[in-house]
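Student: Have a look at this fold, sequence not included:
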């Protein structure tokens, strides 16, 4: 056995680190030449990574060309998460598939071996391929995106770097926006000398009353110049009509910065659909890339409105990458992004969204008539995806929410999470994933009915 292991290690050294042939194919002095690499035999289960953005999807990842029922989509998920399929919070750190996780580990091992041999694999040369794949997938040009360590970092540098504000202006955000983004908006008071205006999304929300709410907010506060919007709230799951609000804000001379951490890979859309010049994305939540992957989008003709990150000089001032200087990052995670995109396209964005809404609808329809239980997203398919929170009447504190989540976990084996920050009190969030089954939704509905009687 030891002899066999030694032979395998020797063979691995002879092959080199994963992607070495891709680096060798780059012309000397060219950082970012895109090549098609035949790596499929190296990845588990035939997952192909590292293809150029112009190349067709591998055969195993192409859509079937026929209508796929939502109930079929889950069967395409080769997930390691089946042991926890009743855990309805997989989005917390994303749910990678076999094809995403294994290449990430292989890249990490390969890069470590290369460094141990004293060679330097220059992974950032390869990163241009990942950027190109992302740009094509999200529907923008390569020079409008830069890779970050997540949506939080992406949005922080755009909010903090937004240079059109002057003392006396105002910025605004809502109760359903993400905490870290709220902090960044609050910071602008000291950084830019602006006033910070907060608001609460109507409850219950409807498509029109949310638009009307933001219209009134901007009409009543004409000094607002920057508005934070969240496409899908991590608190309640509300899907905000971003396109309409961004268009209305632009007509009033207000820029929007959009938190799309929970929407891309979850909802089927292109970045241009949002009508916003500044958008931050996550890749580990719904695309399934490893932790520490995200990107920012800055509309090409608006790049000058965001300062270079700490006066970065690694890239020219007209290069979007100068707006984020991360330093040394986990290159193996970045190099796994194509595998995540391959899987996402294999399932199909529309199929994925349909499946997630189907699982959400299945439990919501069974509890919507429970007298003392409120579902926090409306029955309007334009305003939710997988995430939906609920509140049991009278249970609005942290302690009460923890008691309910503990009950659901300990008595029913269903994992949910509490979320604070909502103006009218705490909520409990449910987030199914592709590997969840309709029976999981049924179990959750029974558990919620029991919780509503108990609390």
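Tutor: Looks like it arrived, so ask away. Just so it is clear, the model here is predicted, and its values are computed rather than measured. Numbers count the residues shown, from 1 in each chain.
Student: When you work out contacts or count neighbours from here on, use the C-alpha atoms and nothing else.
Tutor: Fine.
Student: Number of residues surrounding residue 2?
Tutor: By other C-alpha atoms under 10 Å, 7 other residues sit near residue 2.
Student: Check residue 168 too.
Tutor: With other C-alpha under 10 Å as criterion, residue 168 counts 12.
Student: ok, and what's touching the lengthiest strand in the chain?
Tutor: Counting by DSSP state E, the longest strand found in the chain is strand 224-230. Defining contact as C-alpha atoms under 8 Å, 6 or more residues apart in numbering, one finds that strand 224-230 is touched by 165, 169-174, 176-178, 218, 240, 242, 253-260.
Student: In strands, which of those residues appear?
Tutor: Using DSSP E, the contacts of strand 224-230 in strands are 170, 171, 172, 173, 174, 255, 256, 257, 258, 259.
Student: Apart from its neighbours in sequence, what residue is nearest residue 196?
Tutor: Of all residues not flanking residue 196 in the chain, residue 171 sits nearest, at 5.1 Å (C-alpha to C-alpha, 6 or more residues apart in numbering).
Student: The one you found against residue 199, yeah?
Tutor: No: here residue 171 does not reach residue 199: they are 11.1 Å apart, not a contact under C-alpha atoms under 8 Å.
Student: Between those two, which has more neighbouring residues?
Tutor: Neighbours per residue (other C-alpha under 10 Å) separate residue 171 from residue 199, with residue 171 holding more: 24 against 14.
Student: residue boundaries of the strands in the stretch 1-150 of the chain?
Tutor: Using DSSP state E, counting those that start in this stretch, the strands of the stretch 1-150 of the chain run over residues 145-148.
Student: so where do the helices sit in it?
Tutor: With DSSP state H, counting those that start in this stretch as the criterion, the stretch 1-150 of the chain has helices at 2-15, 20-24, 70-73, 98-116, 123-138.
Student: Export those as a markdown table, with columns for distance to residue 338.
Tutor: Formatted as a markdown table, those follow (distance: least, C-alpha to C-alpha, whole Å):
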| stretch | distance to residue 338 |
| --- | --- |
| helix 2-15 | 21 |
| helix 20-24 | 14 |
| helix 70-73 | 20 |
| helix 98-116 | 8 |
| helix 123-138 | 6 |
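Student: Show me the one of those that comes nearest residue 82.
Tutor: For residue 82, the closest of these is helix 98-116, at 11.9 Å, according to C-alpha to C-alpha.
Student: tell me which residues of that closest one are tucked away?
Tutor: Of all the residues in helix 98-116, those buried under the rule 16 or more other C-alpha atoms under 10 Å are 98-104, 106-108, 110-114.
Student: try this one side by side with the last:
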């Protein structure tokens, strides 16, 4: 297998061959960038394989790795914050910036809305929903806080259920809402290694009272990578008249699903994580019949209460990021959603299986296929998460992030599609040496 380290030497020359016209320019077909074609060609050679078999085909994944350029100065195993963009997507972004910069106000006044609607069509198809139910946001936080602060159904004295493993910004948003409007937050705990979906569902069900109006469920927990059974939780909650908000920041374009599969009422995600768009792209979904019961975060009187576009007036923003989402979707589809999920899970399991029996090492992520994918969490006994992350970077040049909360203590490890097995072997060797000497 060709090493990505050797590939870096050629990356500049390869990248210079790629030219991208603006997303909606007429000549886009004549300027097809080679990375998508190469990945599609490589994918055609593994289409007879199951996703799990294709996940281990290093010849195929070499072509995917070639599409990215990463720093040779360290091994990046912290892709959960945001993902690198493929070189092709970067070039698309630069071209879209140039395109809009040549038109500025003309584009903003004449073309912006139509282009946004076209991108929404592509996102809606990817997500399995209607364009009338989604809005392009800048991140998950903007999407979910628009919902959290806008919910008209959550009144003084009403309760919202969440867990101590939910994302901090969402917990803080509910905390602020409670201070402002007198609602009550019910914080529950979840097991790190559940024995069944029922065990998880029961945790939420036991917390429901007659005053419960909404449950926040993190689809893939950002601390550990555990995947929660959102559909089963939603079925239980809806039977009791309780709504569901799905925080899917880490699951969208990571595991293969459509939003309706979750049966949630509200949904938010960041596209600059696992879809690998430019920074500052997210998605908000509200079930069509629920839109009218959510206040907009900003003033807008030009659309009806049940029109998702009432949320879109957020002021001037970098439209070139929205345009470039189209390229990221094409790249994602060229790989294949099921194949991508299987590869990310294979990468997590590759290092986790090698470390799980070490008595000095603690895995904070369940390894069953239905309970986790590419994101994981691990600890070394005797070291704090910060100490472990510092040793990995300072001594071994491996970048991770320390997670230290009431519920979880360990480092988050998030390889991406460009991560090689040699890099994961280096991580395993480093962890074993640290465990021996700590």
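Tutor: Done, it's in. Please read all numbers here as calculations on a predicted model, not as lab measurements.
Student: all helices of the stretch 351-455 of the first structure, in order?
Tutor: Under DSSP H, counting those that start in this stretch, the stretch 351-455 of the first structure gives helices at 398-412, 438-454.
Student: Max pairwise distance over the ones in strands among the contacts of strand 224-230 of the first structure: which two?
Tutor: Largest separation among those by C-alpha to C-alpha: 170 and 259, giving 19.1 Å.
Student: of those two, who's got more company?
Tutor: More crowded of residue 170 of the first structure and residue 259, by other C-alpha under 10 Å: residue 259, with 26 against 22.
Student: Tell me the residue in the second structure aligned with that one.
Tutor: Per TM-score structural alignment, the equivalent position to residue 259 of the first structure in the second structure is residue 247.
Student: again with residue 185 of the first structure
Tutor: Checking TM-score structural alignment: residue 185 of the first structure goes with residue 174.
Student: Could you check how far its match is from residue 24 of the second structure?
Tutor: 40 Å (C-alpha to C-alpha, to the nearest Å).
Student: Same question for residue 250 of the second structure.
Tutor: For residue 250 of the second structure, the distance to residue 24 of the second structure equals 29 Å [C-alpha to C-alpha].
Student: Of these two, which one has the most company?
Tutor: residue 250 (28 against 13).
Student: Surely that one is within a helix?
Tutor: No: under DSSP: H, G, I helix; E, B strand; the rest coil, residue 250 of the second structure sits outside any helix and is assigned coil.
Student: That one against residue 226, yeah?
Tutor: No: using C-alpha under 8 Å, residue 250 of the second structure is not in contact with residue 226, being 10.5 Å away.
Student: Identify the contacts common to the two.
Tutor: Residues touching both residue 250 of the second structure and residue 226 by C-alpha under 8 Å, 6+ apart: residue 220.
Student: where's the spatially most central residue of the second structure relative to residue 267 of the second structure, distance?
Tutor: Residue closest to the average C-alpha location in the second structure (C-alpha atoms, centre = their mean): residue 250, at 3.0 Å. Per C-alpha to C-alpha, residue 250 of the second structure is found 12 Å from residue 267 of the second structure.
Student: Equivalent analysis for residue 8 of the second structure, please.
Tutor: 38 Å.
Student: Between these two, tell me which one has more neighbours.
Tutor: Neighbours per residue (other C-alpha under 10 Å) separate residue 8 of the second structure from residue 267, with residue 267 holding more: 27 against 17.
Student: Give the equivalent position in the first structure for the more buried one.
Tutor: Counting by TM-score structural alignment, residue 267 of the second structure corresponds to residue 279 in the first structure.
Student: same check, this time on residue 325 of the second structure
Tutor: Checking TM-score structural alignment: residue 325 of the second structure goes with residue 337.
Student: show me what contacts the residue nearest to its match when sequence neighbours are not counted?
Tutor: Closest residue in space to residue 337 of the first structure, ignoring its immediate chain neighbours: residue 289 at 5.6 Å, by C-alpha to C-alpha, 6+ apart. By C-alpha under 8 Å, 6+ apart, residue 289 of the first structure lies in contact with 94, 96, 100, 101, 283, 333, 336, 337, 339, 340.
Student: what's near enough to touch whichever residue in the second structure pairs up with the second one?
Tutor: Structural alignment places residue 96 of the first structure opposite residue 85 in the second structure (criterion: TM-score structural alignment). Taking C-alpha under 8 Å, 6+ apart as the definition of contact, the neighbours of residue 85 of the second structure are 68, 276, 277, 278.
Student: which of these lies closest to residue 317 of the second structure?
Tutor: residue 278 (13.4 Å).
Student: Now do the same for that closest one: its match in the first structure.
Tutor: By TM-score structural alignment, residue 278 of the second structure lines up with residue 290 in the first structure.
Student: Could you verify my assumption that that match touches residue 339?
Tutor: No: assessed by C-alpha under 8 Å, residue 290 of the first structure is found out of contact with residue 339, at 10.4 Å.
Student: Any idea how many residues pack against residue 371 of the first structure?
Tutor: For residue 371 of the first structure, using other C-alpha under 10 Å, the count is 12.
Student: what sits against it?
Tutor: Applying C-alpha under 8 Å, 6+ apart, we find residue 371 of the first structure in contact with no residue.
Student: Aligned against the second structure, show me the partner of it.
Tutor: Matched by TM-score structural alignment, residue 371 of the first structure corresponds to residue 359 in the second structure.
Student: measure that match to residue 367 of the second structure for me?
Tutor: Counting by C-alpha to C-alpha, the gap from residue 359 of the second structure to residue 367 of the second structure is 17 Å.
Student: what's the answer for residue 375 of the second structure, then?
Tutor: For residue 375 of the second structure relative to residue 367 of the second structure (C-alpha to C-alpha), the value is 11 Å.
Student: Those two: which is more packed in?
Tutor: Using other C-alpha under 10 Å as the criterion, residue 375 of the second structure and residue 367 rank with residue 375 on top: 31 against 20.
Student: Trace stretch 161-169 of the first structure over to the second structure and give me the residue numbers.
Tutor: By TM-score structural alignment, stretch 161-169 of the first structure lines up with residues 150-158 in the second structure.
Student: now do the same end-to-end measure for that stretch.
Tutor: Terminal residues of stretch 150-158 of the second structure lie 15 Å apart, using C-alpha to C-alpha.
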